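Engineer: sequence isn't available, so here's the structure alone:
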């Protein structure tokens, strides 16, 4: 894809495997309020255990007009803001970082959200349990970039993972990937662009440099911890 709108060329692309694509699952002791929400609120909003069998999103929220999935929701700011804007949609959020889950629970409680379901673990397990063509939007915002070459195999975006994820997306569903690491943006573009089932929505460089109109900026994004301004890659399921 030697196109002026392309990010720089990617590093070598490894094959996705079962190893973890995320690091530690807790960095500090949970705040008392968050710890209490694990006992009181999480049981009400937790996604069914994907290891126990298929998950029917419409059984979780009868009448839902759409199903969105956010992979690695961090502190839950984006997930819960989108849930508040779109009460008609079921928002499924996956995050293995327990402090992030605690933060999301606080946002859910404060906004009295009823359309959010959380999985405190690996999103790949949830994807396997979802029915084909069940997702209207997938959001992967600022995943761990694993910048060292020897760790590239741990990056979430790998060919096998993308193939399985796309099979769970409806025709016309949107996949959003955002990173602030130049090499990971190129890596993701190479793999996502190679999928015959996905169509890159960008028409000019502005499209991958500018956030979508309904993007929610989080505290993480504002910290600017990467090596580039955010790269917004948007694909549509053919």
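Structural biologist: It's in. Values in this document were obtained by computation on a predicted structure and should not be read as measured data.

Engineer: going forward, measure contacts and count neighbours with C-alpha atoms only.
Structural biologist: Noted.

Engineer: how near is residue 177 to residue 91?
Structural biologist: Distance of residue 177 to residue 91, given as CA to CA, to the nearest Å: 17 Å.

Engineer: the two: which is more packed in?
Structural biologist: Comparing residue 177 with residue 91 by other CA atoms under 10 Å, the one with more neighbours is residue 91, at 27 against 22.

Engineer: what packs against the helix or strand containing the more buried one?
Structural biologist: In this structure, residue 91 is located in strand 89-94 according to DSSP states H and E. Applying 3 or more CA pairs under 8 Å, 6 or more residues apart in numbering; DSSP states H and E, one finds that strand 89-94 contacts strand 66-71, helix 77-85, strand 116-119.

Engineer: now what about the helix or strand just after the shortest one, what contacts it?
Structural biologist: Under the assignment DSSP H and E, the closest C-terminal helix or strand after strand 116-119 is helix 123-129. Around helix 123-129, the neighbours that count as contacts under CA atoms under 8 Å, 6 or more residues apart in numbering are 50-51, 53-55, 71-72, 94-95, 119, 161, 164-165, 168.

Engineer: list the buried residues of helix 123-129.
Structural biologist: 123-124, 126-129 (16 or more other CA atoms under 10 Å).

Engineer: who's in contact with the helix or strand following it?
Structural biologist: As assigned by DSSP H and E, the chain's next helix or strand after helix 123-129 is strand 135-141. If you take CA under 8 Å, 6+ apart as the criterion, strand 135-141 is touched by 66-73, 168-170, 172-179.

Engineer: one more structure, for comparison:
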């Protein structure tokens, strides 16, 4: 074992986000207790899958195309997409347990059955998704880490983008929504380096949301505070 590995043999990965916020309501604790295990794809963590055996995506979603949402927040967009596209299977990644609990409540209310939930670091999920499998990926209003010294903590670094590129199919779409101008700059700099092509042909292509977009609570906060949303679309080369 090297100093860059866990005792399990897993690569050592720093994680900087919050894992838990304010005290959960009783109903949210119930969602986590009763629903999460059944919705988790399984065999993701190194403790249960030290050999990094690939997930059985066909078994998970019955052969449907696979989409992934990275950091689903409160789950508004994730549930909306699951309802809009019932013939697609979507895995949502979110380490913040309060957001996971919020999503589980929305899943119960909506009655969608084409979702799975990974309550942890997206990179652990990327480890076990077969290469070239993901047809579409979403990164909506990620943690901006505004201080310059923290920019390496953002998702749009090669540590995250290279494994994302590996699991996405050729021609697959990667969408990024953010209201932070410097995050836009870093995204446009780093995502193409990882093998993605920005599709914009005119300003409207990043000023206007996608036709199937649903505004999230993070976007509404940005608009109230006078920040401009940007909608960036990339294609996996």
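Structural biologist: Right, received. Where do you want to start? If you're wondering where the values come from, they're calculated on a predicted model, not measured in any experiment.

Engineer: and the TM-score between them?
Structural biologist: Overlay of the two chains. TM-score (TM-score structural alignment, normalised by the length of the second structure): 0.88; 219 aligned residues with a CA RMSD of 1.5 Å.

Engineer: what's the average distance of the very next helix or strand once past the strand holding residue 91 of the first structure to the second structure?
Structural biologist: As assigned by DSSP H and E, the chain's next helix or strand after strand 89-94 of the first structure is helix 98-111. Compared with the second structure after fitting, helix 98-111 of the first structure deviates on average by 0.6 Å (mean CA distance after the TM-score superposition for the first structure).

Engineer: give me the helices and strands touching helix 98-111 of the first structure, please.
Structural biologist: Packed against helix 98-111 of the first structure by the contact rule (3+ CA pairs under 8 Å, 6+ apart) you find helix 32-40, helix 77-85.

Engineer: how close does residue 155 of the second structure sit to residue 174 of the second structure?
Structural biologist: The gap separating residue 155 of the second structure from residue 174 of the second structure is 13 Å, by CA to CA.

Engineer: nope, residue 98 of the second structure is what I meant
Structural biologist: Using CA to CA, we find residue 98 of the second structure at a distance of 26 Å from residue 174 of the second structure.

Engineer: these two: who's more crowded?
Structural biologist: Applying other CA under 10 Å to residue 98 of the second structure and residue 174 shows that residue 174 carries more neighbours, namely 26 against 22.

Engineer: ok and the longest strand along the first structure relative to strand 135-141, angle-wise?
Structural biologist: Counting by DSSP state E, the longest strand found in the first structure is strand 169-179. Per axes from the mean of the first three to the mean of the last three CA atoms, to 10 degrees, the angle that strand 169-179 of the first structure makes with strand 135-141 is 10 degrees.

Engineer: average offset between whichever helix or strand comes after strand 169-179 of the first structure and the second structure?
Structural biologist: Using DSSP H and E, the next helix or strand after strand 169-179 of the first structure towards the C-terminus is helix 182-194. On superposition with the second structure, the mean distance recorded for helix 182-194 of the first structure (mean CA distance after the TM-score superposition for the first structure) is 0.9 Å.

Engineer: so how far is helix 182-194 of the first structure off the chain centroid?
Structural biologist: In this view, helix 182-194 of the first structure has its centroid 16 Å away from the chain centroid, taken as CA atoms, centre = their mean, to the nearest Å.

Engineer: for that helix, buried residues please.
Structural biologist: Using 16+ other CA under 10 Å as the test for burial, helix 182-194 of the first structure gives 182-192.

Engineer: and what of stretch 17-36 of the second structure?
Structural biologist: Buried, per 16+ other CA under 10 Å, within stretch 17-36 of the second structure: 28, 31-32, 35-36.

Engineer: next, name the residue at the spatial heart of the second structure.
Structural biologist: residue 70 (0.6 Å; CA atoms, centre = their mean).

Engineer: contacts only, for that one.
Structural biologist: Neighbouring residues of residue 70 of the second structure by CA under 8 Å, 6+ apart: 92-94, 122, 137-140.

Engineer: out of those residues, which comes closest to residue 218 of the second structure?
Structural biologist: Comparing the contacts of residue 70 of the second structure against residue 218 of the second structure with CA to CA places residue 140 closest, at 8.9 Å.

Engineer: which of the contacts of residue 70 of the second structure has the largest number of neighbours?
Structural biologist: Within the contacts of residue 70 of the second structure, most neighbours by other CA under 10 Å means residue 92, with 27 neighbours.

Engineer: gap between that residue and residue 103 of the second structure?
Structural biologist: 10 Å.

Engineer: ok, now residue 147 of the second structure?
Structural biologist: Going from residue 147 of the second structure to residue 103 of the second structure by CA to CA gives 29 Å.

Engineer: those two - which one has more neighbours?
Structural biologist: More crowded of residue 147 of the second structure and residue 103, by other CA under 10 Å: residue 103, with 26 against 7.

Engineer: name the nearest residue to that one, sequence neighbours excluded.
Structural biologist: Of all residues not flanking residue 103 of the second structure in the chain, residue 75 sits nearest, at 4.7 Å (CA to CA, 6 or more residues apart in numbering).

Engineer: tally of neighbours for the one you found?
Structural biologist: Residues near residue 75 of the second structure, counting by other CA under 10 Å, number 24.

Engineer: thought it was touching residue 101?
Structural biologist: No. Shown here, residue 75 of the second structure and residue 101 do not form a contact pair, counting by CA atoms under 8 Å, at 9.3 Å.

Engineer: residue in the first structure matching residue 19 of the second structure?
Structural biologist: Taking TM-score structural alignment, residue 19 of the second structure has residue 25 as its aligned residue in the first structure.

Engineer: ok, the nearest residue to its match once chain neighbours are set aside - contacts?
Structural biologist: Spatial nearest neighbour of residue 25 of the first structure, chain neighbours left out: residue 97 (4.1 Å); criterion: CA to CA, 6+ apart. For residue 97 of the first structure, the contact set (CA under 8 Å, 6+ apart) comprises 24-26, 74, 120-121.
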